[in-house]
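Participant: no letters, just coordinates:
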């Protein structure tokens, strides 16, 4: 073995011994720290309840020493005579009564069907409504020209919306509420359909020996006329178009790439939609300025001379903020596509023009609030559908 090999062996042995010694020193230090951690030179607040101190603002659980318990006994005996603070634990029978009361409270919860936009009827039965009768009733929900919604109260359950998809042969409903919507975007319900709906409900209740409460048809139709007139006044779309500055065309692949990068999704109706992350409701959309829809199958070959951003005013909450967001994205598109923002007549949009559109949107949504219909709310989404 050469001198070099011997030197390397010696160095290796020294290194190994050094590592072993280092590990032993570290282990000894670790054990010493553990022992010090368990050496109690101070009071333990968990083991010694007689010397517990509480820092201001901290939460603690109650601690009871012998003296505390004794004084508490005296005070509670006194209070039991004067203020009835102490009560006996409920017996099993008492607990059953309490459970029944809770169940009754749950059964008596009131379901609110918005009579501002519905003709609301009520059916009360002394016995369970037969499943086959319920099926017959629900099968007629599309027979009156406007949406019909039914809600049921079970004998031991709370109110719930019901449909053919949700009921089964074990359903135990004893009360029903139905709402025939008065207005949607296609217009108002006819007086004839209101009468037909009322007559159907009364006949249904009669067959069950149940009680039916149906409001006056003339009053309901008058409300429908007023509601339809108001909805027509506020049913507005705010639109912004982008066309090419030089009269050229935009290619579908670039439009799609920009849209998806901005958060739009291409949906089945041939438009891109920008949806709220929490509610999934549409905030605004992006469509073709020309007649051809945007479809996955044609975006590679499609060309167009313009695109359109649309905001459905009554269906969007906080409209001015959504408008600002839409305009911001439209400007990004315009810059990237070398386009220009124009109105429906291809007249360039100025900042002043966009401010006027924004203010009109604010005025419309304020008018809706004054009419007790909030833009983007549940009632608005039903009316403007």
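Facilitator: That came in fine, so what should we check first? Because the structure is predicted, anything quoted here is derived from the model rather than measured.

Participant: drop to CA atoms for contacts and neighbour counts, all remaining ones
Facilitator: Noted.

Participant: residue nearest the centroid of this structure?
Facilitator: For the chain, residue 279 is the residue whose C-alpha lies nearest the centre (C-alpha atoms, centre = their mean; 4.9 Å).

Participant: for comparison:
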């Protein structure tokens, strides 16, 4: 080790020792300052005990203060001339006098021989009797000097009126029912002026056209066919006849009925994306042109920015447009035959569709027979058909559920899992995910929770999974 290194080590050690000494000295000085600031109290007359007689010196002289008893003839009128009341001398003297205790019965007290202004009492009376006599005397004096302060209760002459008031209040409240004739008149006077049930405020840009006079269907067809062509988003034209029923323009019948109102709407987004600014401007221009052509007053149903609304709807679609699926792959026994697969599928409730997929239709009474709850198809992307199933073997099949298109999608997912497990046993197959990892109950429960989150998100937006609006939006 060189001399330079030794010198550096020694210098570092000295610096550390110096810092420790300085810190110790500063801490000691701080403690002294604190002790000086909070020095203990040497003597406390309230907390210290009295000195015992042994501690006092023998020649100490104890001086007791000589208090003069105040005279009872002290007059307050001279010092306070404004006070015009008198102090009862008897009460004052009795308050100053010290009570004398004797061995006699404590239920009797010795009263003064004479009490100014009070009734004469015998030498020994009971406390109760003396108290009653004094109270009675005081009451007599008050009634003599202040007769106006005596309150005489007056008989209540309004008892019956008060009872009637409380009787009305405590009666049970009767429900307010309007006369039936008024209800019928109101219903007849207010026809249904709502928008067509097909339209959705979160999905469509809608304008209502109020016609100055009724027009025929042929007049509208000639104008509308030219204005609403070539849009990349769905456009709907509803008409309202004199019967106050909304219908699509192409479904309106009878053709001879006159039209009183129109509703023109364009869907703001679909699975192809959001409507562009140019598309929105073109639609608004077409509606304005139609209004001028038929002399109609236009009322747009939303004041929000249409482009921002379309982009927001498209972002929502991206978040919830999900499909849930898993697969059955062949096990140790090898691929399963198509005939066996079809037999098990039909036994579970599947039906082979024209698109080469097995569709599962829910058995609920409100289920739409045209909309399957979930589907099963060949994982190798070869559509199923009767001839193929009869002559081929299948290595893997896929179960899939389209969340936006299925009502009660949580229950449909549970049903799909049960069907898949039944077919897993019948085909001696293995249930796996997209990465060919075995799918257990824990993984299935995680998928179910994700599905519930997506369903809740759609409900908050006002678009119910499986509804006509949801199917139109996610088409």
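Facilitator: Looks like it came in fine. Predicted, not measured: the structure shown is a model, and the values here were computed from it.

Participant: rewinding a little: aligned partner of the residue nearest to the centre of the first structure in the second structure?
Facilitator: In the second structure, the residue equivalent to residue 279 of the first structure is residue 367, according to TM-score structural alignment.

Participant: next up, the contacts around the closest residue to that match other than its chain neighbours.
Facilitator: Closest residue to residue 367 of the second structure apart from its sequence neighbours, by C-alpha to C-alpha, 6 or more residues apart in numbering: residue 361 at 7.7 Å. Counting by C-alpha atoms under 8 Å, 6 or more residues apart in numbering, residue 361 of the second structure makes contact with 349-350, 367-369, 371-374.

Participant: which residue numbers in the second structure go with the longest helix belonging to the first structure?
Facilitator: Scanning the first structure for the longest helix, with DSSP state H as the assignment, gives helix 3-37. Mapping helix 3-37 of the first structure onto the second structure (TM-score structural alignment) gives no aligned residues.

Participant: what range in the second structure matches the next helix or strand after that helix?
Facilitator: Counting by DSSP states H and E, the element after helix 3-37 of the first structure in chain order, helix or strand, is helix 66-82. Alignment of helix 66-82 of the first structure against the second structure: no match, by TM-score structural alignment.

Participant: same check on stretch 224-231 of the first structure?
Facilitator: So stretch 224-231 of the first structure sits over residues 310-317 in the second structure, by TM-score structural alignment.

Participant: and the gap between the residue nearest to the centre of the first structure and residue 376 of the first structure?
Facilitator: To residue 376 of the first structure, residue 279 of the first structure is 11 Å away according to C-alpha to C-alpha, to the nearest Å.

Participant: tell me which element the residue nearest to residue 344 of the first structure when sequence neighbours are not counted is part of?
Facilitator: Leaving out its chain neighbours, the residue that sits closest to residue 344 of the first structure by C-alpha to C-alpha, 6+ apart is residue 241, at 7.0 Å. Secondary structure assignment for residue 241 of the first structure, by DSSP H and E: strand 237-244.

Participant: next secondary structure after that strand?
Facilitator: Downstream of strand 237-244 of the first structure (by DSSP H and E), the next one is strand 250-251.

Participant: residue range for that following strand in the second structure?
Facilitator: So strand 250-251 of the first structure sits over residues 336-337 in the second structure, by TM-score structural alignment.

Participant: just how off-centre is that stretch within its chain?
Facilitator: 54 Å (C-alpha atoms, centre = their mean, to the nearest Å).

Participant: quick one on the thing from earlier: mean deviation, the match of stretch 224-231 of the first structure versus the first structure?
Facilitator: Taken over the aligned residues, the distance from stretch 310-317 of the second structure to the first structure averages 0.8 Å (mean C-alpha distance after the TM-score superposition for the first structure).

Participant: for that stretch, buried residues please.
Facilitator: Across stretch 310-317 of the second structure, burial judged by 16 or more other C-alpha atoms under 10 Å covers 310-314, 317.

Participant: quick one: the strands in the stretch 251-400 of the second structure, in order.
Facilitator: Taking DSSP state E, counting those that start in this stretch as the test, the strands found in the stretch 251-400 of the second structure are 259-267, 269-270, 273-274, 296-300, 323-330, 336-337, 350-352, 358-360, 374-378, 393-394, 396-402.
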